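# predicted coordinates and the sequence they were generated for:
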Amino acid sequence: MRRPRLALVPGEPAGVGPELCIAALARDWDADLVVYGDGDTLRRAAETTGQPIPRLIPHDAPADAPGVRLVECRNARPARFGEPDPANATAVIDALTAAADACRSGACDGLVTGPVHKAAINDGGIPYTGTTELLARHAGCDVVMMLANDIVRVALATTHLPLRDVADAIDAPLLERVLRTLHDALRRDFGHPQPVIAVLGLNPHAGEDGHLGREELDLIAPLLERLRAEDGFDLRGPLPADTAFLPARLARFDAVLAMYHDQGMPVLKYSGFEQAVNLTLGLPYPRVAVDHGTALDLAGRGVADPSSLFAAITSCAQLARRRTADVRA
C-alpha cells in the first residue's frame, strides 16, 4: 500500500503553528507531507526557535527532488510572532481551501490543520466561525466535529454557538443527521462494526424526568428509540452528562455525543489535552486538527508542545490508509 500524502496547513502565521510544523517536518512519518502556507514564515519560525531550517521545494518539483514540498500561500505582510495581522487573513483561508481542493481532487489523501485565529480572520473582513464550518461549506456536505484522545471520543451536536442559542438549535433532524454521520464514521474510519454511542441529555440530570427541562422526554429519547428500532443503532441515553464520563461507564462506549461544546470538551481536555485531536466527520477525506489554539504568548519562543500536531498527523495517516484500503477492496 502506498504511503498516504497529507496536506499540512500551519494556520495562523503569528501563532505557534509554523514552529510546530517545523518540528513535524524534522521527523520521519509513515506519510508524505505537503505544506500549504507561507515559506518565509516557516523558515523564520525555524530560525527563531533554533530548529533545523527545512529545504522547501515547489510542490510540483520532480518526484526524486529532495526536500519538503510546499504550496506557497504568501502572506500579505511578514508575520510577527505573537501579533496576528488581519492583513494575512486571506492567506490563511487560501491555504485551507487550496489544501481542501487537493484532498477533494485526490492529489492529497488527508488534511492536517494547525490553529487559526478567528478574530484576526474576521477583522480581515472574512466572516469565519471555524475551520470545521469552512470545510463543510467548501465540500458542500454536513459534518460533525469530534475530538478524541486515547481515553475518549466526544462528538458535538452543536459547535460554536452561544449557550443561549443551543436549545433552539437542537431538533430531531439535526440529531438524526449527527448520529448517522457519527455512526458511519465509527464503522468506516475506526473499525467498529457495531459502535456503541452514548448520547448525553441537554439538561442537568438529563432533565430529571421533565422537572429540569423536557428536551430529553419530548425530543432526544423518542429519536433514539426510533433509530434503535429502525436501523439497529446501539445508542445509550439520554444520559446525565455529570456521570456519563465515569471511567467504568466510559469503557463501554465507542464515542459520546455531547449536546454542546462545553458539555464535552472540558472532560476530553482534562483527560489528555496534549494528545487530543479534532476530527471533522462526514467530509469526503480525512481531516484532523490540533486541539489547541494559537498560543500567541508562546509563539517564536521554541517552547510550544508539538504533541497534538504529532497526534493529528498520526491519526490522519491512519484514517487515510484505511480509506485507501477500502477503496482498493
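Yep, it's here. Residues are numbered from 1 along each chain as shown.
# C-alpha only now, for contacts and for neighbours.
OK.
# show the contacting residues for Asp297.
Gly82 (C-alpha atoms under 8 Å, 6 or more residues apart in numbering).
# do a quick rundown of the strands in the stretch 51-200 of the chain.
Secondary structure of the stretch 51-200 of the chain (DSSP state E, counting those that start in this stretch): strands located at 56-58, 68-72, 110-113, 144-148, 153-156, 196-200.
# deepest of these, which one?
strand 110-113 (a mean of 28; mean count of other C-alpha atoms under 10 Å).
# second one coming, line it up with the first:
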Amino acid sequence: MNYRKKKIKVGISTGDINGIGIEIFLKVCRKKKLLDFFTPVLFGSTKLCSYYKKILNIEVNNILGIKNLKEIIDYKINVLNIWKEDIRFDLIKINHESGKYPISSLKKATKALKDGKIDVLVTAPVNKKWMNIKEFYFLGHTEYLQNILDGESLMLMIHETLKIALVTHHIPLKNVSSELTIKKIVKSIKILHQSLKIDFSIEKPKIAILGCNPHSGENGLLGEEEKTKIKPAINILFQDQGILVFGPYSPDGFFGNNSYKNFDAVLAMYHDQGLIPFKTLTFNEGVNFTAGLSHIRTSPDHGVAYDIAKKGIANENSFKEAIFNAIKIFKNRKEYMKIISSKSRLL
C-alpha cells in the first residue's frame, strides 16, 4: 500500500489527562517523518495539547484542531475537540472528575472506529479506579471494547520476540481457579490461533500453554487445574482439530531456559503470570493488542505513570510501537482477506 495515496487513520484516545498519555503522543508526532506513514487523530482538545506543549517545552507545530472527522488532513496532527466546556487542565486533580475525560475520549474514538471514520485505535493508559464511575461500568479498555465491537476479545501482549495471551486478566488472583474452565481455555486458544494467522501472517502457529500451579501442578500434588482443565483443553484442540498447541509448561522453567523462543505465542492462565515475564523481557517495546475483535486496538505496555507525569522524561517508544503494530495488523488483515477472496473465486 502506498501511504502517500491512502494513509491509515490512527485514532488515539487521550488516556488519563494527568498521566503521561499526551506527553508520549506529542513526542511521537513531533517527528514529522512519521506522518508520512499514518495520519493521527487525537480525540481530546487542542487546549490539552497546548497545555502539555507549554509545561514540557515540546516543539510541535503542525497540530490542527478539527470540529468533525470530515476535516481530517494528512501530514497534520489532527485533534478532534470533543470537550465543549472551558477546562483549566492545570487545575484538574486526579479523581473521578478527571476520570470523565478519558471515558469521553474512549467512547468517541470507539464510535469512530466502529463507523469506519478511523482505521485503527491506539489507547493511551488510564487509571481504572478513576474511570470506574456510574456512567462507565467496565474494568478497562478490553472489557469496554468487547461490549461495543463484534467478536470475542483476547488480551494479547505482542513484541517481535514474544507474544503472550491471557485466559483471565483483570480479576483477583483468588478467583483465577474458579474462572478457568475447559471451555474458556479452548476459546482463548482458538482466538489466539486465529489471530496469529490473520493478524500476524503465521500460516501454522505453534502455541505453548502455561500451567496454573507451581511446577505445573506436579501431577496433582500442587493443584488439579492442569489435569482437570488445561490438559483436556489441549487434547481437544490438538487431537481433534490439529491445532499445534503444547503444554502445560511450568512458567519459571519455560521462561528461564528460553523455551518461549520455540513458539509463535504463549497462553498464560492469569494476568501476572503473563505480564511479568513479558514486561521483564520487552519493557518499553511491547504492545497490548486486543485480539479477536472486528476492529484493531492497541496500547502501550505501561500505565499512567503519575510519578513521572509532567516531568518530560516519559519514554514514548512503546506508544510508537503500538501505532506501528496497529498499522501492520491492519495491513495483514487486508492481505489475508484478499487471499481468502482469491481462493473463493477459484473454487
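That came through, no problem. From a predicted model like this one, the values you see are computed outputs, not experimental measurements.
# ok so, going back, I'd like the strands of the stretch 51-200 of the first structure as TSV, with distance to Leu227 of the first structure appended.
TSV is the format used below for the strands of the stretch 51-200 of the first structure (distance: least, C-alpha to C-alpha, whole Å):
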stretch	distance to Leu227 of the first structure
strand 56-58	49
strand 68-72	44
strand 110-113	31
strand 144-148	18
strand 153-156	18
strand 196-200	12
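# now the strands for the stretch 201-347 of the second structure?
In the stretch 201-347 of the second structure, the strands defined using DSSP E, counting those that start in this stretch lie at 206-210, 244-249, 265-268, 287-293, 296-300.
# what about the helices in the stretch 151-300 of the first structure?
163-169, 172-188, 215, 221-231, 241-244, 247-250, 261-272 (DSSP state H, counting those that start in this stretch).
# buried deepest among the strands of the stretch 201-347 of the second structure, which one?
Comparing the strands of the stretch 201-347 of the second structure by mean count of other C-alpha under 10 Å gives strand 296-300 as most buried, with a mean of 28.
# mean per-residue distance, that strand versus the first structure.
Superposing on the first structure and averaging over aligned pairs (mean C-alpha distance after the TM-score superposition for the first structure), strand 296-300 of the second structure comes out at 0.8 Å.
# any residues touching that strand, and which ones?
Contacts of strand 296-300 of the second structure (C-alpha under 8 Å, 6+ apart): 119-125, 284, 286-290, 318-319, 321-323, 325-326, 329-330.
# swap in 6 Å and give it another go.
By C-alpha atoms under 6 Å, 6 or more residues apart in numbering, the residues outside strand 296-300 of the second structure that reach it are Val120, Leu121, Val122, Thr123, Val287, Asn288, Phe289, Thr290, Ser318, Phe319, Ala322.
# trace the fourth one over to the first structure, please.
Pointing back at Thr123 of the second structure there. Matched by TM-score structural alignment, Thr123 of the second structure corresponds to Thr113 in the first structure.
# check contacts around that match.
Under the contact definition (C-alpha under 6 Å, 6+ apart), the residues listed for Thr113 of the first structure are Leu8, Val9, Ala289.
# ok, now Met146 of the first structure?
Taking C-alpha under 6 Å, 6+ apart as the test, what Met146 of the first structure contacts is Val154, Ala155, Asn278, Leu279.
# which residue, other than its chain neighbours, is closest to the first one?
What that stands for is Val154 of the first structure. Spatial nearest neighbour of Val154 of the first structure, excluding adjacent residues (C-alpha to C-alpha, 6 or more residues apart in numbering): Val256 at 4.8 Å.
# what does the third one give?
Spatially, and ignoring its direct neighbours in sequence, Asn278 of the first structure is nearest to Leu147 (4.4 Å; C-alpha to C-alpha, 6+ apart).
# ditto for Ala112 of the second structure
Distances taken as C-alpha to C-alpha, 6+ apart put Ile118 closest to Ala112 of the second structure, at 5.9 Å, once the chain neighbours are dropped.
# surely that neighbour and Lys9 touch.
Yes. Ile118 of the second structure is within contact range of Lys9, at 5.0 Å (criterion: C-alpha atoms under 6 Å).
# now check the first structure for the residue matching Thr39 of the second structure.
Counting by TM-score structural alignment, Thr39 of the second structure lines up with Asp32 in the first structure.
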